[in-house]
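K.L.:
What shape does this take:
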Amino acid sequence: MLVVLSFIFLKIMVPLFVLIGIGFVAQKAMKMDARTFARMTVYVLVPAVMFIKMYSAKVDLHFFATIILFVTVIQILMFIIGEISARMLGYSRSKRKAFSNALTFFNSGNYGLPLADLIFKSSPIAASVQVFIMMLQNTTGNTVGVLQASSANSSYRKALRHVFTMPSFYVLLLIIPINYFGISIPEPVLVPLKYLADGFIALALITLGVQLADIKCSYKINDVLLPCFIRLVVSPILGFLLTLLLGIKGELAQALIIGVSTPSAINTAILAREFNNEPDYAAKIVFYSTLLSGLSMSFVIYCLQFM
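P.N.:
Reported below is the predicted structural model:
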């Protein structure tokens, strides 16, 4: 077991963290515009990846419904666990919200998608799962997450409008009829999209490193061990149990579990900073859950081989 875990860590997680490290060091040294990196990923590369992977996978509505049900249940469970845990610890209202957001929203974009690509060797099904999880996370994060962090009802409309500015939403509307009717995409369109999709992994991970470098927090881990444990250990266990309950098997089940095992989303720290909702605490959860995920994800990947 130890040999296999070491192999997984060196083969999959180390390359992942090397690219994250490059982004982290480069940002500390050069002070680049992290927002530009993030916007390039979200508005250019992610839509290209989404189109190419879903076009190759030929996914159907049942596939989407399964992912929606799975992710929604996991998010509800993580939110409930977060609320109960924070109340038992006697946290203030604002800290409870930061705690719950960090558990409910996970980094399915510039962590889960590249990781799935490395694990499943560019499998269209696995990549499509991560892309769709990312879309759901963007939707709930920009609505429920904003409401949690801001506590202002007026933010709901603004957040909902933000969802409809995401190009991934329109790519989804486009790819469903293309798959359903079996429409072929001409090579002059498909080839540039493939080039963009090929560049996603490196830029997404470097962007994650750049974003982590911009997080301002005191480097103490003691007060974030519990949310990190719930995010990295409890969530994959719930994911595994839910696949059994729903009868989801094979590569789809593995990809879903990978998706909900990722560390806390960077956006939870960004929202906490924007609305002054325990920004230091939220940032520490994101930073340390990402750091510790190298170990937790290695174990999750090891366990998945027995499914």
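
K.L.:
use CA for all of it now, contacts and neighbours both
P.N.:
OK.

K.L.:
In this protein, which residue is most central in space?
P.N.:
Residue closest to the mean C-alpha point of the chain, counted by Cα atoms, centre = their mean, is S108 at 1.5 Å.

K.L.:
and this one, so I can compare the two:
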Amino acid sequence: MNLALTVLEIVAPVFLLAAIGYVWVKTGFEYRLQFVTQLAMTLSMPCLIFVSLMETEIDVGALTALSLATIVAYGAVTIAILILVKVMRLDNRTFTSPLIFGNTGNLGLPLAFFAFGDTGLSYAIIVFAIMLIWNFTFGIWMVAGQGSLTKILREPLFGGAFLGLLFMWQGWQTPVFLTNTLSLVGQLGIPLMLITLGVAVARLQAGGMVRAVLLSAVKLILCTAIAWGAADYFELGPVAFGVLVVQVATPVAVTSYMLAEKYGARSEDVAGLVVASTLMSVAALPLLLAAVL
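P.N.:
Reported below is the predicted structural model:
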């Protein structure tokens, strides 16, 4: 009973905030998705990432183990999804990238924070950063035939993570007035991302839902099993273990739909994956959290 209540306390804020965004749009209120997304991704989230890393003390050995486990996990997921797409004769450009990369930003970071606190958020940022690099290179190459490492280096999110790791490694701290300012700006990030997730899902026109549900279930099982195996192999601590499993198992990200739309892949099919996997995560993520807590 206590475990069920703990899990509910963790996931309820996540899905309630997403539901606010969903209802907001469905009732006809204006929500400027591009502006809010830009505000969160270029200002609020980089500040949150920087302060979280700067103020968290993470053992170097634990950080290295988590990084290696994340690289191995995403490498194995990539191979598994490539095989799945080939066996099922799916379109590479449409399905490969969405099935590999989950919503580790909008959903994974808030979930890690609510479940594991500041330390969990710092660990989740490491997983998120590694995923981001792989997504902006291999992921975009799969969708568009081109990737860009220089683009990821110019991303404010990457800059916030890099500076945060540097300050954490050196033991540096910004002046108190600046830290307080950055913290206030960063606190906007989590609610903004979750509300925006609900807005984006509400606006999607999903297609091929039967196949989308099947593929979402396969993605969830594969990603969970692979991440669990990687975390176990590298003997991660309880928090790092839980963060890696939850992050890798997050549902298909809305950004996958946006990339498909931008580069001419079958965006309707990707929208179906986003909707199906996100709805599935409402039931799956609480169960997963109960298993790793």
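
K.L.:
How about the aligned partner of the residue nearest to the centre of structure 1 in structure 2: what's its closest non-neighbour residue?
P.N.:
In structure 2, the position corresponding to S108 of structure 1 is occupied by T104, as judged by TM-score structural alignment. The shortest distance from T104 of structure 2 to any residue other than its chain neighbours is 5.4 Å, reached at Q247 (Cα to Cα, 6 or more residues apart in numbering).

K.L.:
Could you tell me whether the one you found really is in a helix?
P.N.:
Yes. In this structure, Q247 of structure 2 lies within a helix as judged by DSSP: H, G, I helix; E, B strand; the rest coil.

K.L.:
Just tell me what it corresponds to in structure 1.
P.N.:
When the structures are aligned by TM-score structural alignment, the residue of structure 1 matched to Q247 of structure 2 is G259.

K.L.:
and that match, what does it touch?
P.N.:
Applying Cα atoms under 8 Å, 6 or more residues apart in numbering, we find G259 of structure 1 in contact with S108, G112, L113, V129, Q130, I133.

K.L.:
Kindly report the same for F240 of structure 1.
P.N.:
Taking Cα under 8 Å, 6+ apart as the definition of contact, the neighbours of F240 of structure 1 are A253, I257.

K.L.:
After superposing, tell me the mean distance of the helix or strand hosting it to structure 2.
P.N.:
Secondary structure assigned from DSSP states H and E places F240 of structure 1 in helix 235-246. After superposition onto structure 2, helix 235-246 of structure 1 lies on average 1.4 Å away from the residues it aligns with, using mean Cα distance after the TM-score superposition for structure 1.

K.L.:
tell me which residues of that helix are tucked away?
P.N.:
By neighbour count with 16 or more other Cα atoms under 10 Å, helix 235-246 of structure 1 contains the buried residues S235, P236, L238, G239, F240, L242, T243.

K.L.:
Specify which member of those is nearest to C228 of structure 1.
P.N.:
Proximity of those to C228 of structure 1, judged by Cα to Cα, is greatest for S235, which lies at 10.2 Å.

K.L.:
where's the equivalent of S150 of structure 1 over in structure 2 relative to S281 of structure 2, distance?
P.N.:
S150 of structure 1 maps onto A144 in structure 2, with residues paired by TM-score structural alignment. If you measure A144 of structure 2 against S281 of structure 2 using Cα to Cα, to the nearest Å, the figure is 28 Å.

K.L.:
Which one's more surrounded, those two?
P.N.:
The residue with more neighbours, out of A144 of structure 2 and S281 and counting by other Cα atoms under 10 Å, is S281; that gives 21 against 17.

K.L.:
you'd agree that one is up against P251?
P.N.:
Yes. In this structure, S281 of structure 2 is within contact of P251 by Cα atoms under 8 Å, at 6.4 Å.

K.L.:
Show me which helix runs longest in structure 1.
P.N.:
When structure 1 is scanned for its longest helix (criterion: DSSP state H), the result is helix 61-88.

K.L.:
could you check the angle helix 235-246 makes with the helix or strand that that one is followed by?
P.N.:
Sequence-wise, the next helix or strand downstream of helix 61-88 of structure 1 (DSSP H and E) is helix 93-104. For the pair helix 93-104 of structure 1 and helix 235-246, the angle between their directions (axes from the mean of the first three to the mean of the last three Cα atoms, to 10 degrees) equals 60 degrees.

K.L.:
quick one: contacts of helix 93-104 of structure 1?
P.N.:
With contact meaning Cα under 8 Å, 6+ apart, helix 93-104 of structure 1 is reached by 75-76, 78-79, 81-83, 86-87, 145, 148-149, 227, 230-231, 264-265, 268, 272, 277-278, 281-282, 285-286.

K.L.:
now it, how far from the centre of its chain.
P.N.:
Helix 93-104 of structure 1 has its C-alpha centroid displaced from the chain centroid by 17 Å (Cα atoms, centre = their mean, to the nearest Å).
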